[in-house]
Structures are given as structure tokens and as C-alpha cells.
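**Q** this is a predicted model, with the sequence first.
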Amino acid sequence: MKNIAFIGAGIMGVPMAKNLIEAAYSLTMHSRTQSKAQPVIDAGGTWAQTPAQAAKDADVLITCVTDTPDVEKVLLGPAGVIETAREGLICIDMSTISPAATRKMGETLAAKGVTLIDAPISGGEIGAIEAKLSIMAGGPEDAFNKVKPIFQAMGRTITYCGPLGSGQTTKLVNQVMVIHTIMSISEGLAFAEAAGLDLETTLAATSGGAAGSHSLKVLGPKIIADDLKPSFMVDLQLKDLKLVMEYARQIKQTLPGTALAQQLMTALQAQGRGRDGTQALIDVIRQLGPNTK
């Protein structure tokens, strides 16, 4: 399994693909915009004009794109993977999309002898660059074991979560927890700011205690520096929260805190800030209080 096709050249996809090349895999790259894939091509990757061309000689094909319709188009649409996929191909979708749609796509691909694994990721841009992603995989366990070395070239925590769709469902759980962490960081630092505390001192004190977390370590300094560069964009966070709330309705599980976070993120998006990093949530919290920084 040395020939990999990789589709998607976003914030996460580019460093993930480069790490695979560094691990001595032969990699063919496709994205909607060729210029975004140029760093991968410069690192030794080969360009493919379409997903079908990328899949033609691949043993494994990885998708890391934005949303459910994007994955469906890449895998099953015109000039898509299904047009040239050989029997035995393993497709790994590392996007965050609908678990139900994942299962349907898996059935369609299986009819052509292609196996789908859903393996969404967490860890942000830094995790992708440093090959320290958390990877949550669903699908046939024997296929998961075959591609595990590929996962190990991109991530540190690799977990088999169960049948197809289980990886996506686990990622939605992750996103519920993440958005609450971002909310707590935003509220805590807005509170500290309004109370007149020095934010750098506050961050140093809280990072070393029970409030300490990876998110606080990464996002806290960005908030203090007014750095809105995204490790994860507001638009993408809202896409994930929509998936969470849709699934929560299906299984009749109430998520009141997540619903509130979704509303506050929506307010941020309505201000034209969908491409800001999720740390920009603090500005919505500030707007609800006396601090108008």
C-alpha cells in the first residue's frame, strides 16, 4: 500500500499530505485549486487533474475536504473516484461529515469492490504539521489494520471506533467537547479582562491548574495577541455544529450548551467573520458585556 492519492489541499490537507511523502509514500494530489496543492507537489507529489485520475493507480485514496456534498462529489460524482477505482481500493475519508451519508457512500463503493473507512481528525493545523493528529476511524477492522501505518504517518492517537460511521459520530462528540472548551476560554478571558486583570498573568496561572488544556495553550495566547488566524475557522465549526445538532435530533438527545454555542458562533458569522479562527468567539462575549475592545 505505497501508492496514495490525496484529495483536498486545505489548512489540514497540505501538511498531512507532506507528512505522507516524508514517510516515503508515493503520493498523487488533487484539489479544486491547483495552486493550493503546490507545496505538496514541490515536496514530491504528483498532480492529478480529477479525482478519477488520482484514483486510477492508487492503493489507498484519502479525502480531506469541507463538507458532505464535497465528499459525495469527489467519490461518486462525474470524474469521481468511482469511475476509475480498482477492486480492492481503500478510500479513507478524513473530512468531518454526516455519519448517515458516510454509510450510504460506503454501500455504493462496496458494490464496486471498494472499501470506505471514515477517519475524521482532530488537532488543528499544528497537529497536522507535527503529525500529532487524533484520528477516529470507523469501518471494517481488517481494512483499518491494513492502513494503520498510513494513519501513523499523520497522527499520534489512532483509535478504531467501530463499524462505518463510528468515526464520524465520535468526531461529533469531540466537537461538542471542543466548542464548550472554546466557550469557557472566551468567557473566562472576557471576565478577566472586564475585571481588570492582566491577561498574560491570568493565562499563566490558569494554564497550570485544572483549567489547563491544549485549547487554552493554543488559543489563549492568540486571544491575548488579537490574532484571528484560524487553526479552525468559524464557518467550519458551524458546519460541524450543524451536523451535531441534526444527529442529536435524530437520537433525541438534548444539547442545551451546544445549542447556545451554535447561536453565538452564528452571530459571529453574521458579522462577516466566518473565516476568522474560532478564538474570535471572545468578541461576541465582549459585546454582551461592558468590554467593547
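**A** It's in. Numbers count the residues shown, from 1 in each chain.

**Q** could you use CA atoms for every contact and neighbour count after this?
**A** OK.

**Q** tell me the strands in this structure, going along the chain?
**A** Per DSSP state E, the chain carries strands over the ranges 3-7, 26-30, 46-47, 60-63, 90-93, 115-118, 121-122, 133-138, 155-162.

**Q** can you give me the angle the longest one makes with strand 133-138?
**A** Going back to what we said before, that points to strand 155-162. 20 degrees (axes from the mean of the first three to the mean of the last three CA atoms, to 10 degrees).

**Q** spatially central, which residue of the chain would that be?
**A** Centroid check for the chain by CA atoms, centre = their mean gives I121 as the closest residue, at 5.1 Å.

**Q** name the nearest residue to it, ignoring sequence neighbours.
**A** I135 (4.7 Å; CA to CA, 6 or more residues apart in numbering).

**Q** mind listing the helices for this structure?
**A** 13-22, 38-42, 51-55, 68-76, 99-110, 124-129, 141-152, 166-194, 199-207, 214-224, 234-251, 256-270, 281-287 (DSSP state H).

**Q** of all the ones you listed, which lies closest to L89?
**A** helix 51-55 (8.6 Å; CA to CA).

**Q** so which bits of that closest one are buried?
**A** Burial within helix 51-55, assessed by neighbour count using 16 or more other CA atoms under 10 Å, is assigned to P51, A52, Q53, A54, A55.

**Q** try this one side by side with the last:
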Amino acid sequence: MDKVPALDGKNIGFLGVGAMGSGMCLNLLKKGAKVGFLESKAAKNTELIEAGAVTYSSIAELAGNSTEVILCLPSSVEVMELCLGDIGVVAHIGTGNIIIDTTSSFPAETLKLHEVCKQAGVRLVDAPLTRNPEDARVGRLNCVVGASDEDFAAVKPIFDAYCENVVHAGEVSAGHRIKVLNNALSLSCAAVVSEVCAVARASGADLEKLLELAVLGGANSPQFVGMMRYHLDGDKKALGFGIALAAKDLNYFNIMAEEAGLTTRLSPHTGAYLNDARDSGFGAKTLPALIDFVEPGLKT
């Protein structure tokens, strides 16, 4: 007897079928889920339709036909816009059903949404992601989850469809808190690497030899290697994370620190650095392009 696909019978609505979301949807479909997304006159996602996804004309229709709705959006702003109000997801998804927010959202906003969901009898799970769109397509993302034990068990098979590693961090908003902290670590590394590379190039040092040495010690990380491979090999897929999104995430970290009553010293500089890059026309570029932003500014 053939094995029943892990998500057979699931009706999942998906909001945010961009580079990351499309790959996630393809893996959900492969695991047997019925997946639906919003029609778009601007861009028709024929790949998903050919793979078996259905389209809906409104959020109300999408949410009303889904037992889970997954959000993969730019920020908390878009999450709240699509979830709240008379035409939002919360109003139409149905009592007992689940909203899964994979966006890198701000934890305080997640708690506000959680309160709205509770009043409506809707369950909220936060499950932000790490890694990149290529990993999404091959089902090798990481996610960190904020949910009750019961809700985590209910949605774990969904995460297994597109993730290699799943970490249950605690109750609702715990996933978003850990994601903000993780991004502060990785984005600060990217900022430092961009300055080091700029100084290396200006001083005539061999970047290949720097990479050869650094991977043997404590400076090694996927972030460092990705930055270096972009500049040494022209690998345009390395660290496919936009600078505008990076600036947003560092700003989230700085606000989170302030709300905890802390005055940080290093992260405001990294945040300002990313904000400057975004405002200088680098927002749509990926993190390795930081070196091209910073190098002219270092010249005296």
C-alpha cells in the first residue's frame, strides 16, 4: 500500500508567495497539502498553479477555505494589515483554525495579534525562518517556533515539509524574539565583514588567503563565507537577503533592547549602517553588496 502523503487533506492558505514563499508552497504541495494563494494581476505564479495550487480572489475566500493560513510577508506592518479588520484573515479563518506567521515580525506586535486571535477563537503560531530561497525550494529551511505544546504538535508536520531544522522556542512570540536576536548576530557579522573586505581590498591583501585562514578559526560562519564567496566568485545566490529587510530587522532589535530597559552600544551603529545603505539606493541589493556601499565611504 502506498504511503499517504504527510499533509494529505490539509487546506493551507498562503499569503506571500514571493521568492521564499513559492519554494515553501511547492514543498507543501509535494507533501499532499491543498495550497491556495491570492490571485495577482501583477504577477501570475504559473509554477505553483502547474504544481496544483489553487487561487483565491480575496483574503476572505482564502481564509474561509483554509484550516491553516501561512504568512510570509516583509514585516509586522503587512501582517497586521492582512490579519485585522472585517476583511482580514482573523475574521474569516474560522474558530479553532491556525494562523502561522513565518514573517520576521516584531515580537510586541505578535503579542497584540495573539490577543486579537484569542478573542476570535483563532490560534496563532509564530515560526520565522532562516536560510534563503534556494533552501526553501529544496525543503531545507530552519524555523524557530512560538506556540503552545498542543499547537506546536499540530503544525509540526507543516514545518517538516519545508524545513530541515525546527526549534520550539516557547509560547507565542518566543519564535520572533529568538529570530530578532539571531538576525542581530548575523547582520552585525555581515557589517563587520564588509568593512574588513573593504580594508583588505584597499590595502592589497589577498581575500582568498583571508578566507583560507578565517575558516580555520573562530571567525568562520556561513555569513562570513557567503559574503566572501560573493566577492571572490561572483556567487549572486550567496546570502540572498535584502539590505532593506536587514535594516528593518536590526531596527527591531534596537527597539526590543530599549523596551527591555537597555542602552546598547554596538547595535545602533550597525542599524545606522544598514539604514544608510538602504537609503543610498542599496535596499534591493543583497547583504554582500554592503562592501560596495561602504568602500567609498571609508576613503579620506
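**A** Yep, it's here. As the structure is a prediction and not an experimental result, all values here were calculated from the model.

**Q** what's the TM between chain one and chain two?
**A** Remark: TM-score between the superposed chains equals 0.91 [TM-score structural alignment, normalised by the length of structure 1]; 291 aligned residues with a CA RMSD of 2.1 Å.

**Q** residue in structure 2 paired with the residue nearest to the centre of structure 1?
**A** Under the alignment by TM-score structural alignment, I121 of structure 1 pairs with L129 in structure 2.

**Q** and for A85 of structure 1?
**A** Under the alignment (TM-score structural alignment), A85 of structure 1 pairs with I93 in structure 2.

**Q** what's the answer for H30 of structure 1, then?
**A** By TM-score structural alignment, H30 of structure 1 lines up with L38.

**Q** for the closest residue to its match other than its chain neighbours, give its distance to V35 of structure 2.
**A** If the residues on either side of it in the chain are set aside, L38 of structure 2 comes closest to Y56, at 4.9 Å by CA to CA, 6+ apart. Distance of Y56 of structure 2 to V35 of structure 2, given as CA to CA, to the nearest Å: 10 Å.

**Q** and what of Y230 of structure 2?
**A** Using CA to CA, we find Y230 of structure 2 at a distance of 35 Å from V35 of structure 2.

**Q** next: D86 of structure 2.
**A** D86 of structure 2 sits 23 Å away from V35 of structure 2, going by CA to CA.

**Q** more neighbours, the two?
**A** Remark: of D86 of structure 2 and V35, V35 carries more neighbours, 25 against 10, as counted by other CA atoms under 10 Å.

**Q** dump the residue contacts of that one.
**A** For V35 of structure 2, the contact set (CA atoms under 8 Å, 6 or more residues apart in numbering) comprises N11, I12, G13, F14, C25, L28, L29, G52, A53, V54.

**Q** against G21 of structure 2, how distant is it?
**A** According to CA to CA, V35 of structure 2 and G21 of structure 2 sit 12 Å apart.

**Q** residues in contact with both of those two, list them for me.
**A** Shared contacts of V35 of structure 2 and G21, defined by CA under 8 Å, 6+ apart, comprise F14.

**Q** thinking again about what came up before, what does the residue nearest to I121 of structure 1 correspond to in structure 2?
**A** Match for I135 of structure 1 (TM-score structural alignment): C143.

**Q** returning to what we had before: rebuild the helices of structure 1 as a markdown table, extending it with distance to I92 of structure 1.
**A** Formatted as a markdown table, those follow (distance: least, CA to CA, whole Å):
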| stretch | distance to I92 of structure 1 |
| --- | --- |
| helix 13-22 | 13 |
| helix 38-42 | 19 |
| helix 51-55 | 12 |
| helix 68-76 | 11 |
| helix 99-110 | 11 |
| helix 124-129 | 16 |
| helix 141-152 | 9 |
| helix 166-194 | 11 |
| helix 199-207 | 36 |
| helix 214-224 | 27 |
| helix 234-251 | 19 |
| helix 256-270 | 28 |
| helix 281-287 | 32 |
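
**Q** from these, which stretch is densest packed?
**A** Across the helices of structure 1, the average number of neighbours (mean count of other CA atoms under 10 Å) peaks for helix 51-55, which reaches a mean of 26.

**Q** contacts for that one, please.
**A** Applying CA under 8 Å, 6+ apart, the contact partners of helix 51-55 of structure 1 are 5-7, 28-30, 47-48, 61, 74-75, 79-85.

**Q** can you tell me how far the counterpart of C189 of structure 2 in structure 1 sits from N291 of structure 1?
**A** Aligning on TM-score structural alignment places C189 of structure 2 opposite T181 in structure 1. From T181 of structure 1 across to N291 of structure 1, the span is 21 Å (CA to CA).

**Q** neighbours of the aligned partner of S57 of structure 2 in structure 1, how many?
**A** Mapped onto structure 1 by TM-score structural alignment, S57 of structure 2 lines up with Q49. By other CA under 10 Å, the residues close to Q49 of structure 1 number 13.

**Q** isn't Q49 of structure 1 right up against A37?
**A** No. The pair Q49 of structure 1 and A37 fails to qualify as a contact (CA atoms under 8 Å) at a distance of 11.6 Å.

**Q** what do those two both touch?
**A** Jointly contacting Q49 of structure 1 and A37 under the rule CA under 8 Å, 6+ apart are H30.

**Q** aligned to A100 of structure 1, what sits in structure 2?
**A** Correspondence of A100 of structure 1 to structure 2, assessed by TM-score structural alignment: A108.

**Q** please apply the same query to R249 of structure 1.
**A** Applying TM-score structural alignment, one finds that R249 of structure 1 aligns to E258 in structure 2.

**Q** relative to A190 of structure 1, how far out is the residue lying farthest from the centre of structure 1?
**A** What lies farthest from the middle of structure 1 is G196; by CA atoms, centre = their mean that is 35.8 Å. From G196 of structure 1 across to A190 of structure 1, the span is 10 Å (CA to CA).
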